[in-house]
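Enquirer: After the sequence you'll find the predicted model.
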Amino acid sequence: MAGIYIHIPFCKIKCHYCDFHFSVKHNNIPDMLVAIKKELLDKADYAEQDVINTIYFGGGTPSLIEPKEIKAILEVIKANYTLGTSVEYTLECNPDDLSKNILEAYQLIGINRLSIGIQSFDEDQLTFLNRAHKAAEAIDCIEIAQAVGFKNITIDLIYGLPNTDEVYWQRQVDLATQLNVPHISAYCLTFEEKTVFGHLLKTGKIKPLEDEPIQKQFQILTETLRSAGFEQYEISNFAKDGFISKHNSAYWKGVKYIGIGPSAHSFNGKTRQWNIANNALYIQKVKNNISYYEVETLSDQDHFNEYILTQLRTKWGLSLATIAAQFPNYLTSFKSGIEKFCESGDVIVQDRTYTLTEKGKLIADYISSDLFIV
């Protein structure tokens, strides 16, 4: 099985924290859509004819694109790929783009999962983040989507914002649970170099939240959502029964995926490749059949490190049987490396599978990097 990710590299405005590839200039959207459809044809054999179980429109802001254009992309996929019987069709969208008519149009073309970029329900924080929507729109769009008939809805939230406290964050999580969405993704704010926040940090005009209050906000997140019936199946992702993201879970489990659009990545179990992160060059190169991506052949070491990085963050953890079968040369190193984290209470082992404890989730990246083969 495999998944398809389609990157729509356009936004209305630049959010202050975002370092994903996008443009706020929309003049070449038509040419971009042509190039995306052509790349879908070019990549039809990349996943070696595996059945496609998930299709994900990300960005950028896919909800800037008219539903009929999303439909046209889906038609190319259906004509050139083998689809499973219950495909998960996800569309990332922003609250200010979602009217009743638009949502009904998405339903008609087959979109069955919405990923809505809320980030905060607080007006001041939305302004601080430079989001395009208002707090009222964040709530309204979810209620409209539910009224239209969307059952599979996930929302994104950001914690660890400067000058926020536990009271603020508790209110955000409470509001999210009261809206009765079945999936929530929550990410800690990071200060990326090529963003407005990165510049403000470098020039001393913004002060990050300290580690301790960030950890307290993370604790509020996990405890509140657990009490509300959510399972934390990955460090940043929480789902009610039956609503785990098929697409993102496939990434973490090492399933093949095809990335379409500028900056998109692909993986077929043997190689990883990534497209050029430049809209104009991407369009030009795809049109003229000039190489628009770089390719890396993955070594056993790469596969092992990827397995550690992705699986440790999840509820499925690291299987000793999998490591023994797929990476026998690294088994001894892994067992000796993981032992100190078991002794410190950061990792627990059960049925020969290693998973993070609540304490360990706070240092997941450190644990992963320590286990890497370098």
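Expert: Alright, I've got the coordinates. On a predicted model such as this, the values are computed, not experimentally measured, just so you know.

Enquirer: can we go C-alpha only for contacts and neighbour counts from here?
Expert: Will do.

Enquirer: Tell me who's in contact with the closest residue to residue 182 other than its chain neighbours.
Expert: Closest residue to residue 182 apart from its sequence neighbours, by CA to CA, 6 or more residues apart in numbering: residue 240 at 5.2 Å. Going by CA atoms under 8 Å, 6 or more residues apart in numbering, residue 240 touches 182-183, 229-231.

Enquirer: So which of those residues is surrounded by the most neighbours?
Expert: Highest neighbour count within the contacts of residue 240, by other CA atoms under 10 Å: residue 183, with 26 neighbours.

Enquirer: my read: that one touches residue 234, true?
Expert: No. Look at residue 183 against residue 234 with CA atoms under 8 Å: they stay out of range, at 11.8 Å.

Enquirer: Remind me which helix or strand the residue most central in space within the chain belongs to.
Expert: The centroid of the chain falls nearest to residue 248 when counting by CA atoms, centre = their mean (6.5 Å). Using DSSP states H and E, residue 248 maps to helix 246-252.

Enquirer: Below is structure B, check it against A:
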Amino acid sequence: MAGIYIHIPFCKQACHYCDFHFSTSLKYRDEMVGSIAKEITLQKDYLGGETINTIYFGGGTPSLLNADEINRIINTITGLHTVASDAEITLEANPDDLHAAAVKSLRRTPVTRFSIGIQSFFDEDLLWMNRAHHAAEAEASVKRAQDAGFENITADLIYGYPMLTDVKWKHNMDTLFGLDIPHVSAYSLTVEPRTALATFVKNKKTPPLSDQQSAGQFLMLMEQMEKRGFEHYEISNFAKPGQYSRHNTNYWKGVKYLGVGPSAHSFNGDTRQWNVANNAKYLAALADNKLPFEVEELTEENRLNEYIMTSLRTQWGLDLSKLEQIAAGTKTILQKEARPFFTKDWLKQDNDTLTLTLSGKLYADHIAGELFF
């Protein structure tokens, strides 16, 4: 069992908070699709023949591709790999791209799941973020997808930004619940270096973000999701029972995956590699039949810390016996280091499994960092 991630490095415009790799020029779109297909071919042995059970189009904005381009990439994968008959194939999409003709054409692809970047149902907030869609388009895009037969849908929301009052945050959640989708991803806004938002904060054109606001809205989020029957299966992800994102869950559980496209990362259990985050250099390398990536051999310490970071973010928690499989004696060491968090009621232990408490979820990254080897 393994996954394949495809990074589509194009966007209509740059969201003020985004630090992912993308270009707002579509000049090399045809060449990019061809190069991605070539990279998939050159990397055909990376996953060791394992069955592919998830394919994920991320970005950037993958919904800028048309059905023929998506099919070309998927057909390249199915021609080289065994793909499970029930594979989850996700396409990240912006609401403004999911117009009626696009949704209809996407039914001609094997895509089974949409991840729709809604972020907010308030036009003034979307304008502040420099999103390309309007609030009305967000609701309409979900309904169009559902009417076309796409039931497996997730949507993104953002909280913790200056314009978002608690009243508006509650409205955003209620609106999303009213659309009857099985999965929600919600992220606290962060100020990333070299983004427009970072410049605005530095120049005092927008207020700095408030940790107190983010924490309060995260607590609201968890409370409302539980009331609506969603499971909080990962810090930023909520799903109706059995409706988890299989692709992202594989990341958190350490399953192998191949990443293709500029800036994409790959993991095979022993090494991690990442492609150059530059479209021109990526295209030039593939034109020369070269793979434009760097490789990092994962040390024992790397593997321990990655497992701590990813497992603690999930409802399944950190299995101390898995630490022992990576390195003998680590179970005892980690239990000792975790004692202060038991005292604060941030961590709890059930047999050999450590999980975050409700209050502990507010400090997930801090706790993981303190437990690193």
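Expert: Thanks, I have the structure now. A quick note: this is a predicted structure, and the numbers were derived from the prediction, not measured.

Enquirer: TM between them?
Expert: Counting by TM-score structural alignment, normalised by the length of the second structure, the TM-score of this superposition works out to 0.98. Behind it: 373 aligned residues with a CA RMSD of 1.0 Å.

Enquirer: coming back round to it: for the helix holding residue 248 of the first structure, packing partners?
Expert: strand 2-8, strand 52-59, helix 300-311 (3 or more CA pairs under 8 Å, 6 or more residues apart in numbering; DSSP states H and E).

Enquirer: Tell me which helix or strand comes right after it.
Expert: Beyond helix 246-252 of the first structure in the direction of the C-terminus, DSSP H and E gives the next helix or strand as strand 256-260.

Enquirer: next SSE after the lengthiest strand in the first structure?
Expert: Of all segments of type strand in the first structure, defined using DSSP state E, the longest is strand 83-93. Heading C-terminal from strand 83-93 of the first structure, the first helix or strand you meet, by DSSP H and E, is helix 100-109.

Enquirer: Could you list the buried residues of that next one?
Expert: 103-107, 109 (16 or more other CA atoms under 10 Å).

Enquirer: Give me the contact list for it.
Expert: 67, 71, 144-145, 148, 150.

Enquirer: Just give me the mean distance for that helix relative to the second structure.
Expert: In the superposition against the second structure, helix 100-109 of the first structure averages 1.8 Å from its aligned positions (mean CA distance after the TM-score superposition for the first structure).

Enquirer: Report the mean deviation for the helix or strand following that helix after fitting onto the second structure.
Expert: Where DSSP H and E defines the elements, the next helix or strand beyond helix 100-109 of the first structure is strand 113-119. Average distance, strand 113-119 of the first structure versus aligned residues of the second structure after superposition (mean CA distance after the TM-score superposition for the first structure): 0.3 Å.

Enquirer: for strand 113-119 of the first structure, packing partners?
Expert: strand 83-93, strand 153-159.

Enquirer: How much space separates the nearest residue to residue 85 of the first structure once chain neighbours are set aside from residue 267 of the first structure?
Expert: Leaving aside its sequence neighbours, residue 85 of the first structure sits nearest to residue 53 (CA to CA, 6+ apart; 7.8 Å). Per CA to CA, to the nearest Å, residue 53 of the first structure is found 15 Å from residue 267 of the first structure.

Enquirer: neighbour count winner among the two?
Expert: Neighbour count, other CA under 10 Å: between residue 53 of the first structure and residue 267, residue 267 has more, with 24 against 20.

Enquirer: In stretch 176-194 of the second structure, which residues are buried?
Expert: Buried-residue list, stretch 176-194 of the second structure, by 16+ other CA under 10 Å: 176-177, 181-191.

Enquirer: follow-up on the earlier one: okay, the helices and strands packed on strand 113-119 of the first structure in TSV with distance to residue 355 of the first structure and mean neighbour count next?
Expert: Below are these laid out as TSV (distance: least, CA to CA, whole Å; neighbours: other CA atoms under 10 Å):
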stretch	distance to residue 355 of the first structure	mean neighbour count
strand 83-93	27	18
strand 153-159	24	21
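
Enquirer: Could you save the ones you listed as CSV and add columns showing distance to residue 370 of the first structure?
Expert: Putting those into CSV (distance: least, CA to CA, whole Å) gives the following:
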stretch, distance to residue 370 of the first structure
strand 83-93, 34
strand 153-159, 26
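
Enquirer: I appreciate the help and will end here.
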